[in-house]
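Enquirer: Sequence and predicted structure are below.
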Amino acid sequence: MIQMDLGPSIVHRRLISRRAAMLGLGATLAAPSIAGQLLEVVYPRTHERPTDGTPFKLLTAALEASGRPHTLRVSEAPLPSMRAFLELKGGGVNVMDTGASPKVAERTRILPFPLDLGLSGYRLMLVRRDRLDRLRAVREHDDLRQLVFGQGPDWVDSSILRAAGLKVQEAEFLHLFRMLEAGRFDAFPLGADEAGMLLDMFGHLAPSVVLLEDWCVHYRFARVFAVRRDEPALADALNEGLSRLFVTGRAREILARDARIGPLLDGRRRLPASVFELDNPLWTAPFRAIPEALFFKPH
């Protein structure tokens, strides 16, 4: 369906621009063009990112906030995340939400907005119930080096963990649940914004797996939108729409309605008391452009 919006008044645009400057979002927002080309937006359907999830809701809201005429659809069949990236490069889709990967940044245009407020950098552990005692005994970084972590083969998280001296075993997303259930590795780290949801969705593949509440790992990270480089009109529209969502507080309102994220934002749910900080050597320039003010700060 084509969405059209005449956009905010000049006074409202100036107010948004001032708030954008306070958040470090850069230049004054331009008034949306209602006579521009129709944007045909195609988003990948993946197991990890359902279309009723927050990233897709932010995409929909950003397109509407941009005021540009557009259509939006998702790919027909579910795609593994690596296949979705290949479809992005090949033209099967033209925007996807993705972890902050330099490989993706080299081939696409990254929009500098943390779709999860950086919560994906707080890595909660899915573990087998019968290994809880061993994992609860972890106290130091050296203890982490005795464990094996399961991650996806194309995830930048695997490289970050290995750079910290940790052992990683890789497999496709759904296989990771089965492998954890079989005891092939000790813990399956997932973002604080997604771990509980994904366990609910795929826990039937690993019935003895639970969420470890004692500690987590953290590194600077975020999920972002990546847009095909040959679609500057789409990138500009989303950049404009996301700017409006973040500076007006609408993005936070959307995130607050997420059953996993909302309780973290208002303090009803807290991250584990023990947090192991790791460096992210892959936090490159396109991601350093994300304003610090947009990241989640633990209560």
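Expert: Arrived safely.
Enquirer: Every contact and neighbour count from this point should use C-alpha atoms.
Expert: Will do.
Enquirer: how close does Met82 sit to Ser158?
Expert: From Met82 across to Ser158, the span is 14 Å (Cα to Cα, to the nearest Å).
Enquirer: of those two, who's got more company?
Expert: Ser158 (19 against 14; other Cα atoms under 10 Å).
Enquirer: Point me to the helix or strand that includes that one.
Expert: Secondary structure assigned from DSSP states H and E places Ser158 in helix 156-163.
Enquirer: Also Val11?
Expert: helix 10-22.
Enquirer: Which strands or helices does that helix pack on?
Expert: Applying 3 or more Cα pairs under 8 Å, 6 or more residues apart in numbering; DSSP states H and E, one finds that helix 10-22 makes contact with helix 232-248.
Enquirer: And here is the other one:
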Amino acid sequence: MSLISDDYFDYPNRGPQMDQGHYGIRYLRDLPKFEWQGGASLMVWVTVHLEHFPMDMPRGPVKPIGAMERPAPSVWDYSSRDYGNRVGIYRLMEVLDANGIRPTAAMNSVLATRYPRLMADVLKRGWEVAAAGTDMGHLHHSGLSEAEEKALVAEAFGTLRDVSGQPVTGWHSPSHSQSAVTPDLVAEAGGQYICDWINDDMPYAFHTRAGDLTQMPLSYDLSDHKILAAQHMPIEDYEYQLGAAFDMMLAESRERGGRILSLSLSPWVIGQPGRVDALNRLLTRFMSADGVATATGAEICRQWTALELEA
């Protein structure tokens, strides 16, 4: 006699397609050919991760990307991340300015008040501000009650909207963390796009109980953090991988239609003096190629939804 009841095996999402209810199968090769506004085939979307790692970060439920490696108070870890928000970011700003790129700043909301000079310089350059949770010590996960998580989402959106004066419609959970209801809470708080699921090169509709969000293709495999900090590869490998990705995506966009190249940048990683010149070389080459444009996440999201390619 089985101790497991029959309803244990009654899983409504089990079937021949996707094992969840947020989206159906969409094969990139089936997208109709299109161009971005202005006739570009490849859109370069740069996201700058502005993060605060508290000195007394919790050790669970999991360690976030870039988490402290030493017991609290970890002065080495804390100060290296703080370097990015006070030193590395300004090298990065100079490179982006020189290449005519306005990125999306995926920002922990505590930085808006802890680093007012940083927020002022972000806004002066016309960067888009997107919500990236409160800080890297507050991940979104199933151990939180819905009320607790709702408060975190509301605090992140509310603080950034108040300080920036922008609508702040983008969301990136700290370290790509989510609970089962994170997208629902983001949509209910007025978010329009999220970028936590890393399973496509193009946007797609993401269903929630409060309506559809747009899931944007924020790359982690091409991020400076993964290549340089997590995998400890030399800067030459970073430059090669991003250059190869650009060549492939540009060729694909010219043959098959509009594409997005997503670049994720962490100022405490790529803003180091021995690395930032490589980024400048890459962006100079990218932005001088025919058929290449750049836009913020919100701008790309608006263009995409106007195309109605998934109707």
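Expert: That came through fine. All values reported here derive from a predicted model rather than from experimental measurement.
Enquirer: TM between them?
Expert: Once superposed, the chains reach a TM-score of 0.29 (TM-score structural alignment, normalised by the length of structure 1), with 154 aligned residues with a Cα RMSD of 6.6 Å.
Enquirer: following the helix holding Val11 of structure 1, which helix or strand shows up next?
Expert: strand 39-43.
Enquirer: related to what we said a few turns ago, buried stuff in the helix holding Val11 of structure 1?
Expert: Going by neighbour count (16 or more other Cα atoms under 10 Å), the buried part of helix 10-22 of structure 1 is 13, 16-20.
Enquirer: so it versus helix 232-248, what angle?
Expert: Computed with axes from the mean of the first three to the mean of the last three Cα atoms, to 10 degrees, the direction of helix 10-22 of structure 1 lies at 80 degrees from that of helix 232-248.
Enquirer: Which other helices and strands does the strand or helix carrying Val153 of structure 2 contact?
Expert: Per DSSP H and E: Val153 of structure 2 is located in helix 146-164. Under the contact criterion of 3+ Cα pairs under 8 Å, 6+ apart, helix 146-164 of structure 2 touches helix 110-114, strand 128-131, helix 182-188.
Enquirer: so can I have CSV of these showing mean neighbour count and distance to Leu250 of structure 2?
Expert: What follows is those, written out as CSV (neighbours: other Cα atoms under 10 Å; distance: least, Cα to Cα, whole Å):
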stretch, mean neighbour count, distance to Leu250 of structure 2
helix 110-114, 17, 35
strand 128-131, 29, 24
helix 182-188, 22, 31
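Enquirer: Would you state the helices of the stretch 151-299 of structure 1 in chain order?
Expert: For the stretch 151-299 of structure 1, applying DSSP state H, counting those that start in this stretch gives helices covering 156-163, 173-181, 195-202, 232-248, 250-256, 262-266, 285-288.
Enquirer: any idea which of these is most buried?
Expert: helix 232-248 (a mean of 21; mean count of other Cα atoms under 10 Å).
Enquirer: first vs last residue of stretch 83-96 of structure 1, how far apart are they?
Expert: With Cα to Cα, one end of stretch 83-96 of structure 1 sits 12 Å from the other.
Enquirer: How about stretch 186-194 of structure 2?
Expert: OK, stretch 186-194 of structure 2 end separation, Cα to Cα: 8 Å.
Enquirer: Tell me which residues are up against the helix or strand hosting Phe286 of structure 2.
Expert: Using DSSP H and E, Phe286 of structure 2 sits within helix 276-287. Contact with helix 276-287 of structure 2 is made by 91-92, 95-96, 99, 235-236, 239, 242-243, 246, 270, 292-293, as judged by Cα atoms under 8 Å, 6 or more residues apart in numbering.
Enquirer: which SS state does Leu126 of structure 1 fall under?
Expert: Here Leu126 of structure 1 is recorded as strand under DSSP: H, G, I helix; E, B strand; the rest coil.
Enquirer: Check the burial of it by counting its neighbours.
Expert: Neighbours of Leu126 of structure 1 (other Cα under 10 Å): 25.
Enquirer: which residues sit in contact with it?
Expert: By Cα under 8 Å, 6+ apart, the contact list for Leu126 of structure 1 reads 187-190, 195, 199, 209-212.
Enquirer: how far away is it from Leu58 of structure 1?
Expert: In terms of Cα to Cα, Leu126 of structure 1 sits 27 Å off from Leu58 of structure 1.
Enquirer: do the same with Asp157 of structure 1
Expert: 23 Å.
Enquirer: Same question for Leu15 of structure 1.
Expert: 21 Å.
Enquirer: can you tell me which of the contacts of helix 276-287 of structure 2 are in helices?
Expert: If you go by DSSP state H, those have 91-92, 95-96, 235-236, 239, 242-243, 246, 270 in helices.
Enquirer: Find the pair from those residues with maximum spatial separation.
Expert: Maximum pairwise distance among these (Cα to Cα): 22.6 Å, between Arg91 and Phe246.
Enquirer: which parts of the helix or strand containing Tyr78 of structure 2 are buried?
Expert: Tyr78 of structure 2 belongs to helix 75-83 when assigned by DSSP H and E. Of all the residues in helix 75-83 of structure 2, those buried under the rule 16+ other Cα under 10 Å are 77-78, 81-83.
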